[in-house]
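J.: this is a predicted model, with the sequence first.
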Amino acid sequence: MKRDFTVRKYGELLDAFTEAGYNFQRVEDFIQKPNAQVVVLRHDVDLRNWAAIRLAKLEASLGIKSTYYFRIGPQSYNPKIIKQIVDLGHEIGYHYEDLATCNGDIEEAIHSFEKNLSKIRYFYPVKTVCMHGSSGSPYDNRDLWNYYKLEDFSLICEPYISLDYNKVLYLSDTGRRWNGFKMSLRDNVKSSYNYNFYKTKDIIKNIETLPKQILINAHPEQWTNNLPEWLFVKIFSIAHTFYKIHYRNPKIKG
């Protein structure tokens, strides 16, 4: 049986989109000049930052440029890795979680945001940022933008709030499945589309039925060819999903 969520399988997914006539854009490029038939590739680097290099190198070998959002913290932020990904031609952005880490204090959070954004901008002229779900926190990091504007920080896009998902299909691998939005508090969008893919092969099989514009969020730590690592991530995903459904999500909603 072929394993899903390997780097090889990710390559098969990219090849399938290419064969179906799609091209690829970074988030900043799509916002400024969107292609008609396109997959916008976005990567939230939440954990195990070295995994981002695997996808970044594969994409570069295929002539594809994508977007990588880094958190501030040792599990994500790593100057050496960020530099390598920038050198491969990819976009870098800030995966912010300041409202959660500042316990809902808006003023403290925006100062934290600006400080952390400058750290990422040391490596790349950041134009887009994307919130980290911080699903263990009662605070939604996107609420910062109820008080401030992206343009105040020379930003042009926050994917969760700047795109029309009635026109752009959103696909995320959260929970190591493509319909994990059903279990996620914040990694989901309001959309008229009603696709319900579970495995990567389900997307490939139905690729001809998909809309012309798609945004894919692929978390690098989910994808590995290494069997021990793959098994670890699978077990962790199963346990974490159980925890989210039966404890964390009801607690946060409450």
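T.: The structure has been received and is ready for your questions.

J.: drop to CA atoms for contacts and neighbour counts, all remaining ones
T.: Fine.

J.: got the end-to-end distance for stretch 123-138?
T.: 31 Å (C-alpha to C-alpha, to the nearest Å).

J.: quick one: it to chain centroid distance?
T.: With C-alpha atoms, centre = their mean, to the nearest Å as the basis, stretch 123-138 stands 9 Å off its chain's centre.

J.: buried residues in that stretch?
T.: Within stretch 123-138, the residues that count as buried by 16 or more other C-alpha atoms under 10 Å are 124, 126-135, 137-138.

J.: hey, where'd the helices end up in the stretch 51-200 of the chain?
T.: Taking DSSP state H, counting those that start in this stretch as the test, the helices found in the stretch 51-200 of the chain are 79-87, 98-101, 106-121, 159-162, 200-205.

J.: just name the most buried of these.
T.: Most buried of the helices of the stretch 51-200 of the chain, by mean neighbour count (mean count of other C-alpha atoms under 10 Å): helix 98-101, with a mean of 23.

J.: packing partners for that helix?
T.: Under the contact criterion of 3 or more C-alpha pairs under 8 Å, 6 or more residues apart in numbering; DSSP states H and E, helix 98-101 touches helix 106-121.

J.: number of nearby residues for Ser61?
T.: A total of 11 residues lie near Ser61 under the criterion other C-alpha atoms under 10 Å.

J.: picking up where we left off before, wait, which of the helices of the stretch 51-200 of the chain is closest to Asn23?
T.: helix 200-205 (15.2 Å; C-alpha to C-alpha).

J.: after the closest one, which helix or strand is next?
T.: The helix or strand immediately downstream of helix 200-205 is strand 213-217, counting by DSSP states H and E.

J.: circling back to that earlier point, determine which two of the buried residues of stretch 123-138 are furthest apart.
T.: Going by C-alpha to C-alpha, the pair spanning the buried residues of stretch 123-138 furthest: Tyr124 and Pro138, at 31.1 Å.

J.: for Leu58, which non-adjacent residue is closest in space?
T.: Of all residues not flanking Leu58 in the chain, Gly11 sits nearest, at 7.3 Å (C-alpha to C-alpha, 6 or more residues apart in numbering).

J.: returning to what we had before: okay, the buried residues of stretch 123-138 in CSV with distance to Lys251 next?
T.: Listed next are the buried residues of stretch 123-138 as CSV, based on distance: C-alpha to C-alpha, whole Å:
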residue, distance to Lys251
Tyr124, 38
Val126, 35
Lys127, 35
Thr128, 31
Val129, 28
Cys130, 25
Met131, 21
His132, 19
Gly133, 15
Ser134, 14
Ser135, 11
Ser137, 10
Pro138, 9
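
J.: this is the comparison structure:
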Amino acid sequence: MKTLLNRIYYDYLVPSQFDRYEELVRLASNAGYLQTSLRSFFSSIPLNGAGPQKVIVHRHDIDTDVCTAKKIFAIEKKLGIKSSYYFRISTLDFAFMREIEEYGSEASYHYEEIATFAKKHHIRDPAEIMKRMAEVRAEFVNNFTSIERRFGLKMTTVASHGDFANRRLRLSNTEILKDKELRDRCGIVCESYDKNLLKHFDIYISDSSRPAPQYYYPTSPFDAIGRHNKICFLTHPRQWETNWRENTKDNVIRFYEGLKW
């Protein structure tokens, strides 16, 4: 019941958090942090692991709400910072993605082929998914190359989406990217959960669907500034402003997929 009430609050009642996001970006800038994309940060890490002294990597996972993502992007452009935006197949917006890249930020793929494959074939056994991983990876390659072709730009990093099917299977979509040949064929240099990326952060913070004032996990990024030099901050635009149309649509689709699976 508590989880359901939290979901209702964040989907339909949460007030706009844009002022808080702008406050965070200004605070970090004034404290001397470089605020950048995952791609830029990863490419800046030399072999000795030095990189920028103070940095926040902003990662936005566009699960449902492109409209809200555009508002976050407008704030970032106004304040002159860069970030990464990862789009699911259901949220692809190629015009917006090109605008992100033209500005100097990053737009790429928020993939979920294990969850999609499991729901499509009514598979609830993770062992069965592993047996058919070659098929799952083939679907990933097809989706990735199709998106890249329509996008017209190279994507070099990707981010796994965490679907309800992944939680029930206890199997992450990151399993797909454990194939080096697949990475080389697609030209993927980094996955957002790669150990050789995460080891360069002092702390990894995500926004949270917990009730106010617990908006973040494991701590507030406001508290992290000044305490930690290298911060990764993951956000989901749907949790920063209520968009009842998109949230209702997503909830209906999720309910239907759960019943059908």
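T.: Here it is on my side, so go on. Bear in mind the structure is a predicted one, so any value in this text is a computation, not a measurement.

J.: now the TM-score, please.
T.: The TM-score (TM-score structural alignment, normalised by the length of the first structure) is 0.72; 207 aligned residues with a C-alpha RMSD of 2.6 Å.

J.: wait, which of the helices of the stretch 51-200 of the first structure is closest to Thr224 of the first structure?
T.: Thr224 of the first structure sits nearest to helix 200-205 of all the helices of the stretch 51-200 of the first structure, at 13.9 Å, using C-alpha to C-alpha.

J.: that closest one packs against which elements?
T.: Under the contact criterion of 3+ C-alpha pairs under 8 Å, 6+ apart, helix 200-205 of the first structure touches helix 7-19.

J.: show residues contacting the helix it packs on.
T.: 3, 23, 39, 54-55, 58, 200-201, 203-204, 207, 223-225 (C-alpha atoms under 8 Å, 6 or more residues apart in numbering).

J.: let me know the closest of those residues to Asp164 of the first structure.
T.: Minimum separation from Asp164 of the first structure among the contacts of helix 7-19 of the first structure (C-alpha to C-alpha) is found for Val39, which lies at 14.5 Å.

J.: was I right about that closest one contacting Phe24?
T.: Yes: contact criterion C-alpha atoms under 8 Å: Val39 of the first structure and Phe24 qualify, at 4.9 Å.

J.: neighbour count: those two, which is higher?
T.: Counted by other C-alpha under 10 Å, Val39 of the first structure and Phe24 do not tie: Val39 has more neighbours, with 26 against 23.

J.: ok, which stretches of the stretch 51-200 of the first structure are strands?
T.: Assigned by DSSP state E, counting those that start in this stretch, the stretch 51-200 of the first structure shows strands spanning 67-70, 91-96, 129-131, 169-172.

J.: biggest strand in the second structure, by residue count?
T.: Scanning the second structure for the strand with the most residues, using DSSP state E, yields strand 55-62.

J.: state the span of the first structure onto which it is aligned.
T.: Matched against the first structure by TM-score structural alignment, strand 55-62 of the second structure falls on residues 38-45.

J.: so how much does that stretch differ from the second structure once superposed?
T.: Compared with the second structure after fitting, stretch 38-45 of the first structure has a mean deviation of 0.6 Å; criterion: mean C-alpha distance after the TM-score superposition for the first structure.

J.: pull the number of nearby residues for the nearest residue to Gly175 of the first structure once chain neighbours are set aside.
T.: Among residues not flanking Gly175 of the first structure along the chain, Ser237 sits closest, at 5.8 Å (C-alpha to C-alpha, 6+ apart). For Ser237 of the first structure, the count of nearby residues is 17 (other C-alpha under 10 Å).

J.: and Ser237 of the first structure, that's in a helix?
T.: Yes: Ser237 of the first structure: assigned to a helix according to DSSP: H, G, I helix; E, B strand; the rest coil.

J.: against Arg71 of the first structure, how distant is it?
T.: Ser237 of the first structure sits 20 Å away from Arg71 of the first structure, going by C-alpha to C-alpha.

J.: got a list of what the residue sitting nearest the centre point of the second structure touches?
T.: What sits nearest the mean C-alpha location of the second structure, by C-alpha atoms, centre = their mean, is Asp61, with 2.8 Å. Counting by C-alpha under 8 Å, 6+ apart, Asp61 of the second structure touches Tyr85, Tyr86, Phe87, His110, Ala159, His161, Leu234, Thr235, His236, Pro237.

J.: which residues of the first structure does stretch 19-28 of the second structure align to?
T.: Taking TM-score structural alignment, stretch 19-28 of the second structure hits residues 8-17 over in the first structure.

J.: ok now stretch 191-198 of the second structure, how far from the chain's centre?
T.: Using C-alpha atoms, centre = their mean, the mean C-alpha position of stretch 191-198 of the second structure is found 13 Å from that of the whole chain.

J.: for stretch 8-25 of the first structure, that is, sorry about that
T.: Centroid displacement of stretch 8-25 of the first structure relative to its chain, using C-alpha atoms, centre = their mean, is 17 Å.

J.: what helix or strand is the alignment partner in the second structure of Ile31 of the first structure on?
T.: Here Ile31 of the first structure is matched to Phe42 in the second structure, going by TM-score structural alignment. Phe42 of the second structure belongs to helix 38-44 when assigned by DSSP H and E.

J.: which parts of that helix are buried?
T.: Neighbour counts over helix 38-44 of the second structure (16+ other C-alpha under 10 Å) mark Leu38, Arg39, Ser40, Phe41, Phe42 as buried.

J.: closest to Ala127 of the second structure out of these?
T.: When those are compared against Ala127 of the second structure (criterion: C-alpha to C-alpha), the nearest one is Leu38, at 32.1 Å.

J.: that closest one reaches Ser84, doesn't it?
T.: Yes: contact criterion C-alpha under 8 Å: Leu38 of the second structure and Ser84 qualify, at 6.0 Å.

J.: from His161 of the second structure, how far out is Glu128 of the second structure?
T.: 20 Å.

J.: would you mind finding the match for Glu114 of the first structure in the second structure?
T.: By TM-score structural alignment, Glu114 of the first structure lines up with Val141.

J.: hang on, isn't that match packed against Cys186?
T.: Yes: at 7.2 Å, Val141 of the second structure counts as touching Cys186 under the criterion of C-alpha under 8 Å.

J.: report the contact partners of the match of Ile31 of the first structure.
T.: Cys190, Leu197.

J.: measure it to Arg150 of the second structure for me?
T.: Taking C-alpha to C-alpha, one finds Phe42 of the second structure at 25 Å from Arg150 of the second structure.

J.: and for Glu99 of the second structure?
T.: Distance from Glu99 of the second structure to Arg150 of the second structure, counting by C-alpha to C-alpha: 14 Å.
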